[in-house]
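[1] Sequence first, then the predicted structure, then my questions.
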Amino acid sequence: MYTLAIRRSFIAQRLPAAGGREGGLRSHHYLAEFMLEGEGLDSNGYLVDFEDLGVQVEAVIDAFRDQTLDEIDAFAGLHPSIELFSRILCQRLDDLLYAPNVAAISIKLWEDEQAWAAYDLERA
């Protein structure tokens, strides 16, 4: 099984959870690491070309970069927890990525240097 990964950092804001500490918007410097796995390589010997993957990852991240997550439709009626955010990012990359040899996509999303959540998606 081949695995490759690409990282991107970005900033987004969110409101504190209901019942949480008082205060306004919280800004997070997120680090997203997307990992792709698959058995086979393409005719160039790639699981996925990093340049193509980078374009797709940037498209996913750009929808959230410098935004207030609570105001984005993907989080309508939901608190934008890091767990939920990791799933949304992973599913969005899956929707954009044409790579028939990729069997799984995972993300590890850090909201600071010590705290992260992960989500794994098996492709059909």
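    Yes, it's here.

[2] Please count neighbours and contacts with C-alpha atoms only from this point.
    OK.

[3] Work out which residue lies at the spatial centre of this structure.
    Closest residue to the average C-alpha location of the chain: residue 89 at 3.4 Å, with Cα atoms, centre = their mean.

[4] what about the closest residue to that one other than its chain neighbours, helix or strand, and which?
    Excluding the flanking residues, the one nearest residue 89 by Cα to Cα, 6 or more residues apart in numbering is residue 60, at 6.7 Å. Per DSSP states H and E: residue 60 is located in helix 50-62.

[5] returning to that earlier point: for the residue nearest to the centre of the chain, list the residues it contacts.
    60-61, 107 (Cα atoms under 8 Å, 6 or more residues apart in numbering).

[6] Among the residues you listed, the buried ones, what's the PyMOL command?
    To isolate the buried ones among the contacts of residue 89 in PyMOL, judged by 16 or more other Cα atoms under 10 Å, type:
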select buried, resi 60+61+107
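
[7] Buried by neighbour count: which residues of stretch 34-49 qualify?
    Buried residues in stretch 34-49 (16+ other Cα under 10 Å): 34-38, 47-48.

[8] next, the one to line up against it:
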Amino acid sequence: MYTVTIRRTFSAAHTIAIGGVKEAMHGHNFAVEISLESMELDGDGVVVDFRTVKNHADIVLKEMDHSYLNDLTFFKTIPPTSENIARHIFERMEKACASQNAVLSQVTVWESESARATYRRGNRG
């Protein structure tokens, strides 16, 4: 199994409640790692063209960059935690990468150098 990963960044603000306590609005310089897997390499000897994946990621992340995440449609019904941000990016990237040789395996969102959340499709959906 081959795995390739690209890394992109975006900046955004959000407000979340942890344990019933609402945090003040604050921002992060998020880093996002998007990984794809394949059992085989294509005719060029690669899993996927990194440029293609980066272009798809840039389109997905553009809507969140320099935004207040709570105002985005996806986060109207769920809190914009790092976990939910990772899931949102995964679902958008899964559609964008559907025609690729590889399968999207996971998305990791770093909200700081020491805190990250990863979403991968599992048996529970």
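    Noted; the coordinates are in hand. Because the structure is predicted, anything quoted here is derived from the model rather than measured.

[9] Remind me which helix or strand the alignment partner in structure 2 of the residue nearest to the centre of structure 1 belongs to.
    Correspondence of residue 89 of structure 1 to structure 2, assessed by TM-score structural alignment: residue 89. Assigned by DSSP H and E, residue 89 of structure 2 falls within helix 82-96.

[10] Does the residue with the largest distance to the centre of structure 2 belong to a helix, a strand or coil?
    The centre of structure 2 is farthest from one residue, residue 43, which by Cα atoms, centre = their mean lies 27.8 Å away. Under DSSP: H, G, I helix; E, B strand; the rest coil, the three-state class of residue 43 of structure 2 is coil.

[11] What of residue 3 of structure 2?
    Once three-state DSSP is applied, residue 3 of structure 2 turns out strand.

[12] Checking the residue lying closest to it once chain neighbours are set aside next. Helix, strand or coil?
    The spatial neighbour of residue 3 of structure 2 that comes closest, neighbours along the chain excluded (Cα to Cα, 6+ apart), is residue 37 at 4.4 Å. Look at residue 37 of structure 2: counting by three-state DSSP, its state is strand.

[13] so who does residue 37 of structure 2 touch?
    Contact analysis of residue 37 of structure 2 by Cα under 8 Å, 6+ apart lists 1-4, 47, 102-105.

[14] what lines up against it once you look at structure 1?
    By TM-score structural alignment, residue 37 of structure 2 lines up with residue 37.

[15] now its match: how far from residue 84 of structure 1?
    To residue 84 of structure 1, residue 37 of structure 1 is 22 Å away according to Cα to Cα, to the nearest Å.

[16] end-to-end on stretch 67-86 of structure 1?
    End-to-end for stretch 67-86 of structure 1, by Cα to Cα: 16 Å.

[17] which parts of it are buried?
    68-70, 79-82, 84-86.

[18] same question, stretch 50-60 of structure 1
    Buried residues in stretch 50-60 of structure 1 (16+ other Cα under 10 Å): 53, 56-57, 60.
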